[in-house]
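Visitor: Predicted structure and sequence below. I'll ask about it afterward.
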Amino acid sequence: MRTMGLDVGSKTVGVAVSDALGWTAQGIETIKIDESAGNFGMKRMKELVKEHNVSSFVVGYPKNMDNSTGPRAEASERYAEMLKAKFGLPAVLWDERLTTMAAERTLIEADVSRKKRKTVIDKMAAVMILQGFLDSKN
């Protein structure tokens, strides 16, 4: 059984999964969604849950630096509730402050082009969210 980590935005969801032992996170893909049109990528999510034998979710929770929550955090809460309802699996909200910036910095240091960074940043942020969660458990 594996844990799936998600970096939820309004246009994309970065996806990562843990290894079978729950030690490491690997980036899988970025799912295109359209929050304003009510398309949350659940069809693709269902395929990934089955393919990777997922038993739980960790959803990035973008709190403000003062620990308050705003519209994006509320969107993550709704997405986590959707996952629970659709799959009947636990979904934990995980503080993701600064993960996208850290992912961007890592990709810049690895000399990844701006165009390529744009295509992988959400997946990389999902890896960082999930790895933080996994590290806290071990």
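Guide: Yes, it's here.

Visitor: hey, let's count contacts and neighbours off CA atoms from now on
Guide: Fine.

Visitor: so is A20 in a helix, a strand, or just coil?
Guide: Look at A20: counting by DSSP: H, G, I helix; E, B strand; the rest coil, its state is coil.

Visitor: take a look at this one as well, against the first:
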Amino acid sequence: MRYVKPLRLFQDMIKANVSKRERFLGLDVGDKYVGLAVSDPENKIATPLSVLLRKKFSIDLMAEDFNNLISEFSLAGLIVGCPFDRQRLSPDGVQVKVFIDDLCKTGKLQGVKYTYWNECFTSKNVDLLLKPLTLHPVEMKTMLDKFAAVGILQGYLDYVNRNGLNLDVEDHARKS
């Protein structure tokens, strides 16, 4: 796996594949679960996907799961939620970085690009939306993690689309 800056990840995807757009996978990494969201083929809208159980002894299995998702959804990269406080890594962010480092060490995700995106308050926002619902605690946690991943990925997609980066696709296609 290779880290790239957020805008660079999107620009690389555009340059690499003009005719068939790839998608992005959003990750909300927690102590016990990793919430997943996937973008649509146009990279405009994030939708909830699933939740992976996070266990230290199964990092190789998780890497295989990510490889399967990369193939299934034609993913260009991972958008990993990481809490920042005034552009500094928070204590909770350390566990996110350790998780990504562990995935990298498996060697099973060669060539996969990822970037970090500020996830501050995504879980709290989803929690406020879900609070009025009467759900089983496990179901509530699963929905919270998936929709937090949606918030992370949608924030990234809104940012890159708002900055006119999609115009590069049309310009690049005309030049080809």
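Guide: Arrived safely. Since we're looking at a predicted model, the values are computed, not measured.

Visitor: care to give me the TM-score?
Guide: These two chains, once laid on top of each other, score a TM-score of 0.85 by TM-score structural alignment, normalised by the length of the first structure; 135 aligned residues with a CA RMSD of 2.2 Å.

Visitor: Which part of the second structure matches stretch 14-21 of the first structure?
Guide: Under TM-score structural alignment, the counterpart of stretch 14-21 of the first structure in the second structure spans residues 35-42.

Visitor: and what of stretch 46-53 of the first structure?
Guide: Correspondence between stretch 46-53 of the first structure and the second structure is established over residues 67-74, with TM-score structural alignment as the criterion.

Visitor: Buried residues, that stretch. List them.
Guide: Using 16 or more other CA atoms under 10 Å as the test for burial, stretch 67-74 of the second structure gives 67, 70, 73-74.

Visitor: Tell me where the first structure has strands.
Guide: According to DSSP state E, the first structure carries its strands in the segments 2-8, 12-18, 25-32, 54-61, 91-95.

Visitor: So what touches the fourth one?
Guide: What that stands for is strand 54-61 of the first structure. Taking CA atoms under 8 Å, 6 or more residues apart in numbering as the criterion, the residues outside strand 54-61 of the first structure that touch it are 1-8, 17, 73, 76-77, 80, 83, 89-97, 126, 129-130, 133.

Visitor: switch to 6 Å and redo it
Guide: If you take CA atoms under 6 Å, 6 or more residues apart in numbering as the criterion, strand 54-61 of the first structure is touched by 1-7, 73, 89-96.

Visitor: Quick check: chain neighbours aside, which residue is closest to A80 of the first structure?
Guide: A91 (5.7 Å; CA to CA, 6 or more residues apart in numbering).

Visitor: For R117 of the first structure, see how far away the one you found is.
Guide: A91 of the first structure sits 28 Å away from R117 of the first structure, going by CA to CA, to the nearest Å.

Visitor: who has more neighbours, these two?
Guide: A91 (23 against 17; other CA atoms under 10 Å).

Visitor: Which residue of the second structure sits opposite the more buried one in the alignment?
Guide: The pairwise alignment with the second structure assigns A91 of the first structure to Y114, based on TM-score structural alignment.

Visitor: Isn't that match up against Y3?
Guide: Yes - taking contacts as CA atoms under 6 Å, Y114 of the second structure lies within contact range of Y3: 5.1 Å.
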